[in-house]
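Asks: Next come a sequence and a model predicted from it.
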Amino acid sequence: MIDRLDLQPGATVLEVGCGTGRNLIRAARAWPDARFYGLDISAAMLTTARAKVAAAGLPGRITLAQADAADFDPVALFGIARFDRVVFSYTLSMIPPWRAALQQGLAVTAANGRLAVMDFGTQGGWPAWWRTAFLAWLRHFDVTPRADLAEEVASLATLANRQADTRALWGGYACEATIA
């Protein structure tokens, strides 16, 4: 997903649910002419992210803030109303109001921008024993794959007069979706 961001110089990228900042650091290295922003509801995750961003020598290119994925003001947090790319990486499955978070992400995506999602799938292409065990393991960490993610993405894209693309990866292990 990071490799396919297709960023122009000066582009802005927001990762919703940035956790420890791993994706932001990788993306900032891959796209040195872009600016990166991350938000997370967890103060502990952001403490780790700030330390990792500093250790990577990227505090001037990555800005972090604490906020709720389903209800945040990007201008108050970052001084930017819309982003060229908004990314959710394995986060919607951990956000209880995931539909509201997805709506909020699309709302802060620039008119010519793209929203990208990568998350756990429902394991539909895997043997039943794997699916049952893996989904139980995910539940242990309060992770719930969103079985209707593709439908929600398609619906939001239609309402916003945009195009949606969703595909299952690796036998349903993951789901990738974009709204452009």
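Replies: Everything's here; your move.

Asks: only C-alpha atoms for contact and neighbour calcs from this point on.
Replies: Will do.

Asks: Pull out the buried positions in the biggest strand by length in the chain.
Replies: Criterion DSSP state E: the longest strand present in the chain is strand 109-120. Across strand 109-120, burial judged by 16 or more other Cα atoms under 10 Å covers 109-110, 113-120.

Asks: right, and the pair among those with maximum separation?
Replies: A110 and F120 (25.8 Å; Cα to Cα).

Asks: Just give the nearest non-adjacent residue to R131, would you?
Replies: Nearest non-adjacent residue to R131, counting by Cα to Cα, 6 or more residues apart in numbering: Q123, 5.5 Å away.

Asks: here's the one I want to compare it with:
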Amino acid sequence: MKKPTPYTVSARLYDLISFEWPVYGAGRSTAISLLDLAPGSHVLDMGCGTGLNFPLLQRQIGPRGSITGVDASAQMLAQARQRADSAGWSNVTLIEADATAVNPAALTPHQRFDAAIATYALSLMPTWQTALLTMISATRPGGQIAVVDMRTPTGAAAVWTPLARLACRLGRSDIEAHPWSDMPQRLARVRSASVRGGHIQIRVGSVGRDGDSVPERDAALDPPRQR
């Protein structure tokens, strides 16, 4: 019997209960803005869920580009397919797979992606490092990797820490995972941003010519705070 994912029951309600508008949408929009994808780009969305990244990605890549969404939950993918079909996006491919076990070659039968993104997904995975390496392997040299995930708020926003921890616990995310931490060793020119009092961390880096690590790292890039 197939093991249920955390969102087997809540997939249909996910967009309503995920605090997308007041909190977590800011991380998606910041990351995709930093990617600044060219029209016609091909993007891997690892742990795509219900496809909340799709509208923002489509605005950049256009109909000549494509999105390949990967998720372990058939129920979440059903919502993603409904989103794509309702919008008339024929350039979306959905794959039901465990991001920590899928073969990168199975995701890119013809050519590697121009970019890969994971938003609030890696912290759900005990072996998120494997999923990150798969994203890198599936992306062409010079392509971009974006990771958006959570940590405890800092500074004045630390007062919201109990609520942030509760939200992560309900979603079965590990707020202490910090899955962006391997990116400076794996990618070149890693740019960083944070929103919502540091609760949401964004990293975007480039795949090196050897497909692995390049030592250069940019200073932090913090866009204007989103409210």
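Replies: In hand now; what should we look at? Source: prediction; values computed, not measured.

Asks: thought the residue nearest to R131 of structure 1 was touching G171?
Replies: Yes: between Q123 of structure 1 and G171 there is a contact under Cα atoms under 8 Å: 6.6 Å.

Asks: And those two? Which one has more around it.
Replies: Applying other Cα atoms under 10 Å to Q123 of structure 1 and G171 shows that Q123 carries more neighbours, namely 23 against 14.

Asks: all helices for structure 2, in order.
Replies: If DSSP state H is used as the criterion, the helices of structure 2 fall at 14-17, 25-35, 54-61, 74-87, 104-107, 128-137, 161-170, 183-186.

Asks: and these as a markdown table, adding mean neighbour count and distance to T93 of structure 2?
Replies: Converted to a markdown table, those look like this (neighbours: other Cα atoms under 10 Å; distance: least, Cα to Cα, whole Å):
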| stretch | mean neighbour count | distance to T93 of structure 2 |
| --- | --- | --- |
| helix 14-17 | 14 | 20 |
| helix 25-35 | 20 | 19 |
| helix 54-61 | 18 | 11 |
| helix 74-87 | 18 | 9 |
| helix 104-107 | 15 | 10 |
| helix 128-137 | 21 | 16 |
| helix 161-170 | 15 | 28 |
| helix 183-186 | 20 | 26 |
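
Asks: out of the ones you listed, nearest to A193 of structure 2?
Replies: Proximity of those to A193 of structure 2 was assessed by Cα to Cα; the nearest stretch is helix 25-35, lying at 7.9 Å.

Asks: Which elements pack onto the closest one?
Replies: Contacts defined by 3 or more Cα pairs under 8 Å, 6 or more residues apart in numbering; DSSP states H and E place helix 25-35 of structure 2 against helix 54-61, strand 139-150, strand 188-195, strand 200-206.

Asks: Tell me which of the ones you listed lies nearest to L132 of structure 2.
Replies: The minimum distance between L132 of structure 2 and the helices and strands packed on helix 25-35 of structure 2 falls on strand 139-150, with 8.8 Å, by Cα to Cα.

Asks: I'd like to check the angle between the closest one and helix 128-137, please.
Replies: For strand 139-150 of structure 2 against helix 128-137, the angle by axes from the mean of the first three to the mean of the last three Cα atoms, to 10 degrees is 140 degrees.

Asks: equivalent range in structure 1 for strand 139-150 of structure 2?
Replies: Mapping strand 139-150 of structure 2 onto structure 1 (TM-score structural alignment) gives residues 109-120.
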